[in-house]
Structures are given as structure tokens and as C-alpha cells.
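**Student:** coords below, sequence missing:
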């Protein structure tokens, strides 16, 4: 047997290092800050693996439907949401899960949500990913997405600086389907909406192509569970179940972008700035997070878990190979897209996870408004893509489903 090359040794060592980092990190966090927080880091790691191996992206799925009228990705999102609603609504209606109190992400509906979600939608297409997509593609070795992530964080901090002004604009009080219709009634209303959206994608796809796109055949063998790829619907089910696990452990659903604002604020203060007087940081919850270690912050710990989990998945698949040869226009798109993603998420009370996935799973009307406004932003973002990715028919090669 020939001796392994240095490159092969590195490729073999990455999954070992990633798995060790996730396990040791979870144990350390659990020992210092509590077992639940340690368990949530593991949940984050599993989310990263599912997102990567199932190529479960929101940005690509929306772009493909807008440009090609292929709706398989959107229908998978409806399956994910349907399972989440079936799991979440009874617990939210009761106010507790497994004996512990729980609450959902229910936010006001106003100008800031509409504008923020619209900006976020444009940023998805220019940045090359959403919140979850940015994390798992960056963790999976996409160097360009590290630029998007950096400016996602910068945009989040800017959004907190302007947050109070945006919240002074007209808005309706938060509306919860669980409170309005009860858990059972809210489930029925939600399932009808999911069915209507799925049926619309079927109609549009058949009108354009005559038949539905067939999902690629994936033989899920013994090693496939480690190396991927996984079926898209498996990803939809797994994400819903892991969000439910987050609800049980954290007492609230999965979120991502709140941590980006926190990381950026701490970085800004480390450089001599002061964000403590900004309106966003006046709430007791945000002020406490700003004063504490990021390792006490649930969202931060889960985000770190997602990055490590995606790194583990990419290395097991033999696809962890970062390339830093990025065209200048692509870098510019990542900067602009990242800023819009971060700024939009703060205005809209969340991203494709906190506002769309977890918002709708919480029964919040603002989650549905976010969906409509963000989709409109994606439509504009798709039209802007050729400016930055000329010669690629408006397509940006992204890692997996980004």
C-alpha cells in the first residue's frame, strides 16, 4: 500500500478534528453553562449535517421556481412546515413541553417587517444564501460565503443601530394563529395554506414543463448516512424534528441571526465602540446577552454547532476543499448581499429560519408576511444577479443547496 500524501492525510484528519471539536465543545459548554446548552450545541451540529447532506437550501429553491418554475424545493419546505406546525401548535397552545415552559416567535406586522424581509430576499440572491445557507456553506468550505457571513454580521449591527426608528413606524399588534383559532384550528388553517402553495407550484411546473421534475434516486446505504447525499424530503423531516428538539431544550424555536447581531456588537465594542445606548440593546434580554459570554447565548452556541456540523459533513463527503480564487464581482455581490441580509433580518424580526420557518411554526402572522415580502425580494434579486455573475446566466455556483 502506497504511503498517503500530505493532502490525503489532511482530508482524513478533518472529519476527526470536526467530530472531536463538536463533542468536546458540547461537553465543555454543558459542564460550564448547563447540560441543555451543551445538548443544543449537538443539535446545532446535527442541523449543519442535515443542511449540508440534504442540500436543503431556501435561496436555490426559490430561485429555481422563479426562473424555471420547478417547485420540488418549495414543496419540501411546505412538508417541513407542516410537520413543524403539527408538533409545535399543541405545545404552544398548552404553554409547556415535557413539563417545561415554551413560547413561539410571534412578532408585530408592520413596515419594518415588509421592508426588512424584502431587503433580505434581495440579499439571498446576491449573497448566495440565506441565514442557514450562509452558515452551512461557509462551514462546508465555501470561501466566498465567509465574505457573505462577515458582512451579514456587519449588516446586523447596522440594523440594531436603526432598529428603534424602524419600530416607530406603523405596525399591527402580533397575531398568533394558535391564540386566534386554538391549536387544532391553527393547524387546519396552516395545512390548508401549505397545500395551496404546494398545489400552486405543481400547477405552474406542469404548465411550463408538462410534468413534475423527478427527484434524483439516492441509494441510502450504510455509508451514505455519513457521506451523503441525503434525500431532500429526509432533510425536510429532519429539520422539523430538530427544530422541535430546540423548542424542547431551549424553550423557544430555532433562530440564527440574533447571534450575528450579538457577535458584531461585541466586535464593535472590542474596537472601542459603544452600542449599549442603541434602542435594540435596551431590552433586558438583549442587554443581558451583550453583557454575558457568547457561550451563554443559545443561538450563538447552535450557530457554532451548525458550522462544525457542516464542516464534518463536507469532510465526510470528501468535498471540503476551500478555494480562495473568487472573482471581484462575486466578492462585491457577497459584500452587498451580506449587508442586506443582516440589515433586513434585524428589521424583520428574523430570517428564513427565525421569521419564516420558526415564525410560521409558531403560528405568527408575521411569518407569512415575511414569506410574501422576502419572495418578492428574491424575484428582484434574481434579476440583479446577471450584473454580478455575467456569463453564468444569472447563476451563482454555491456549495450544495445554498
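**Tutor:** Cool, got the structure. Please read all numbers here as calculations on a predicted model, not as lab measurements.
**Student:** alpha carbons only for contacts and neighbour counts from here, please
**Tutor:** Fine.
**Student:** where does the residue most central in space within the chain sit: helix, strand or coil?
**Tutor:** By Cα atoms, centre = their mean, the mean C-alpha position of the chain lies nearest to residue 132, the distance being 2.6 Å. With DSSP: H, G, I helix; E, B strand; the rest coil as the basis, residue 132 sits in helix.
**Student:** which parts of the stretch 1-150 of the chain are helices?
**Tutor:** Ranges of helices in the stretch 1-150 of the chain, per DSSP state H, counting those that start in this stretch, are 6-33, 35-53, 59-68, 72-94, 111-127, 131-139, 143-167.
**Student:** the longest one - contacts with which helices or strands?
**Tutor:** Counting contacts by 3 or more Cα pairs under 8 Å, 6 or more residues apart in numbering; DSSP states H and E, helix 6-33 packs against helix 35-53, helix 298-316.
**Student:** got another, please set it beside the one above:
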């Protein structure tokens, strides 16, 4: 039943919002300041997901299918997406959960992301996407090209994940100053307490693992995904073709609703209208994310969380070039902001 997609989406949206889990910040921190805390949390997420996926595959619950590596599309799409998500102010999931919080800029980014991904996957841009993705290398995974068991790579990745989690949690032993809690018990934990990024990563990895067999049971042999479901939702709204409404579409609807519920429960929901410049950046960012994700075969979920967990070259290469694109965009926007501030009269900058 595709309704399970809605349930998984509700849980994922809630966790993303409360855990503030957005890959854009992880990539931006990595390239600008060298801070690896959030990127390390992403590694933990991938490791948990990888253990779950290959465990389910070994048990025959799901079937992980190998595919060729569309190297050129992955590089181009990854760069475009990485640059665009900084302009948009969030990756695919970050845009969804921030839209659920009431950020109007994210509404614009989300609308244009979904619209452009539909153009590139279902509309006139589909031929460009298919042409780029037809340029492939046959061996698409580490295990296929090396002949090693995937469990070798699972073990290596898991060891790295444990090391970085322990390393960062030891570095952050000083508790942050917080106000006295207003809630108690589970209510405090779910809607008030600050979530640890590594605990959030583990929970998302578990949700991502559960998602796969639930999705496969409906005939969609895949797990979490944002770009294609967003494109399909847009296609359905434009054409009324009910065949486009699948498990993935229900998932993204659930993410939006789940993040709204989390924001309301934690008192973080507020309609925030940005200035004109931010709106323009959000629109361009949304357009770029739709183009980049369609060409790369996925966003920071499909590539950086799911494809990486299967040790597909597409996932790891796309992630690398997303980091490069995000770093370039972050440095570009910071320099532009500094120039704009310097150009303002002194009295307009004073407070």
C-alpha cells in the first residue's frame, strides 16, 4: 500500500526538522571552515543505511540491482546541484522541512525544484537528461569492479563512522547553556530537547532502511528519493495522471506534513518572508537543484544517502562534486555579500 510512503514521510519529516539535518550546511562547513561535524554525521547515516540494505538483501527481503555508472551526467549534475543548493538555502530534504517550518524562501525553492525536475525528467528536458546519462561505464559499484564482497566495504565504512562519531562527541563534552525545560518525558525529548546530530543520523538511517521493503512491496524497487517523486507530483498536478502517484509521491507529501507537525509542536513554525534578493536566489537555487538532481540521477538523498550506501560510484562521485559545487557557491556568495556590505554607506550599516 502506498499509504506506507506517507507514514514513512511523516516520520522522516519530523526527524529532519527536529534534528536540523540538512546536507547543505555539512558541505558548506566542510569547504569553508573545515568543520566536519555534520559531514561526519552523514557518514554515520550512510553506514547505518548500508548495514540495513545489505542485511535485507542477504535475507532476500529486497533486491539491490546493479546499474552502469553514468559518469559524465554525475559530474555535471553534482556540480550544478551543489552550487544551487547553497543559493536555495538548503538541499532537497532541507528545502522540504524548511518549507514546513514556514520559510517562504524555501517555498519558492521547493516549487521551482519540483517544476524543473519534472521538466528535466518528464518534459522537454528529458532528452538532455537521457542523453547525458547514456554515457556510462559498465561497472557501477565498488564490489562489481573489485570482485570483493560488499560486506568488506560495509565494515570499512562502519569503522570510519564509529571513529568519527566518538571523535566528535568527545570534542563536544561541554554542555550548551539551555533554558530550563518546559516539558517533561517524551514530550521534552521529541519537541524541545536539542537533538544530537549523530543520533539523528542513526534514526534517519533506520528510517531509510525500513523505507526500502515498504516501497518495494508496492512495486517500486527503491528506497528514499526526493527528485523523481517531486517531478511525479508536479506531473500529476499538471496532467491528472494518477499513475504518477506512487509510494515516492506519498513520501514527499509526508515529509512536508511531518516537518510542519514538528515545527508546530516545538514552537518553531513561523511564516518568514525574505527580502527580494533572497527570493530571487531561492528561485534560481530551486531551478538549479531540479536540473542538477535530474541529470545526476538524484539529490543529496538519492545519491548522497542511498546510492552511497550501496557503494555505487554514482553516489560517491555525485557527493564529491556536490561538495565542490557547494564550496564554490559558498565562497562566491560570501564574497558578494562582503562587497555589498562594503558598498553601503557607513550610516546605513550602523545599528
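**Tutor:** Sure, I can see it. It should be emphasised that the depicted structure is a prediction, and the values quoted were computed from it without experimental measurement.
**Student:** so after superposing, what's the score?
**Tutor:** Overlay of the two chains. TM-score (TM-score structural alignment, normalised by the length of the second structure): 0.82; 322 aligned residues with a Cα RMSD of 2.8 Å.
**Student:** was I right to think the residue nearest to the centre of the first structure contacts residue 353?
**Tutor:** Yes. Contact criterion Cα atoms under 8 Å: residue 132 of the first structure and residue 353 qualify, at 7.1 Å.
**Student:** joint contacts of those two?
**Tutor:** Taking Cα atoms under 8 Å, 6 or more residues apart in numbering as the contact rule, residue 132 of the first structure and residue 353 both touch residue 256.
**Student:** rebuild the helices of the stretch 1-150 of the first structure as TSV, extending it with distance to residue 359 of the first structure.
**Tutor:** Formatted as TSV, these follow (distance: least, Cα to Cα, whole Å):
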stretch	distance to residue 359 of the first structure
helix 6-33	27
helix 35-53	18
helix 59-68	18
helix 72-94	10
helix 111-127	12
helix 131-139	14
helix 143-167	18
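**Student:** looking at the ones you listed, which is closest to residue 368 of the first structure?
**Tutor:** Of all the helices of the stretch 1-150 of the first structure, helix 111-127 sits nearest to residue 368 of the first structure, with 10.6 Å by Cα to Cα.
**Student:** who's in contact with the aligned residue in the second structure for residue 176 of the first structure?
**Tutor:** Correspondence of residue 176 of the first structure to the second structure, assessed by TM-score structural alignment: residue 141. Each residue near residue 141 of the second structure by Cα under 8 Å, 6+ apart is listed here: 66-67, 69, 310-313.
**Student:** grab the nearest non-local neighbour of residue 141 of the second structure.
**Tutor:** Leaving aside its chain neighbours, residue 141 of the second structure sits nearest to residue 312 (4.2 Å; criterion: Cα to Cα, 6 or more residues apart in numbering).
**Student:** aligned to residue 246 of the first structure, what sits in the second structure?
**Tutor:** That one, residue 246 of the first structure, aligns with residue 211 by TM-score structural alignment.
**Student:** my read: its match touches residue 224, true?
**Tutor:** Yes. Taking Cα under 8 Å as the definition, residue 211 of the second structure is a contact partner of residue 224 at 6.4 Å.
**Student:** residue 300 of the first structure pairs with which position in the second structure?
**Tutor:** Matched to the second structure by TM-score structural alignment, residue 300 of the first structure sits across from residue 249.
**Student:** so who does that match touch?
**Tutor:** Neighbour list for residue 249 of the second structure: 5, 229-230, 232-233 [criterion: Cα under 8 Å, 6+ apart].
**Student:** would you reformat those as CSV and include neighbour count, distance to residue 202 of the second structure and secondary structure?
**Tutor:** Supplementary listing: the contacts of residue 249 of the second structure in CSV, determined by neighbours: other Cα atoms under 10 Å; distance: Cα to Cα, whole Å; DSSP: H, G, I helix; E, B strand; the rest coil:
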residue, neighbour count, distance to residue 202 of the second structure, secondary structure
5, 25, 20, helix
229, 24, 24, helix
230, 27, 25, helix
232, 25, 29, helix
233, 26, 29, helix
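**Student:** between those residues, which sits nearest residue 117 of the second structure?
**Tutor:** Ranked by distance to residue 117 of the second structure (Cα to Cα), these are led by residue 230 at 7.3 Å.
**Student:** quick one: secondary structure of the closest residue to the match of residue 246 of the first structure other than its chain neighbours?
**Tutor:** Once flanking residues are discounted, residue 211 of the second structure sits nearest to residue 223: 5.4 Å by Cα to Cα, 6+ apart. What three-state DSSP gives for residue 223 of the second structure is coil.
**Student:** please verify my assumption that residue 223 of the second structure contacts residue 212.
**Tutor:** Yes. Counting by Cα under 8 Å, residue 223 of the second structure touches residue 212, with 4.1 Å between them.
**Student:** can you tell me the number of residues neighbouring the nearest residue to residue 257 of the second structure once chain neighbours are set aside?
**Tutor:** Spatial nearest neighbour of residue 257 of the second structure, excluding adjacent residues (Cα to Cα, 6+ apart): residue 10 at 6.3 Å. Applying other Cα atoms under 10 Å, we find 25 residues neighbouring residue 10 of the second structure.
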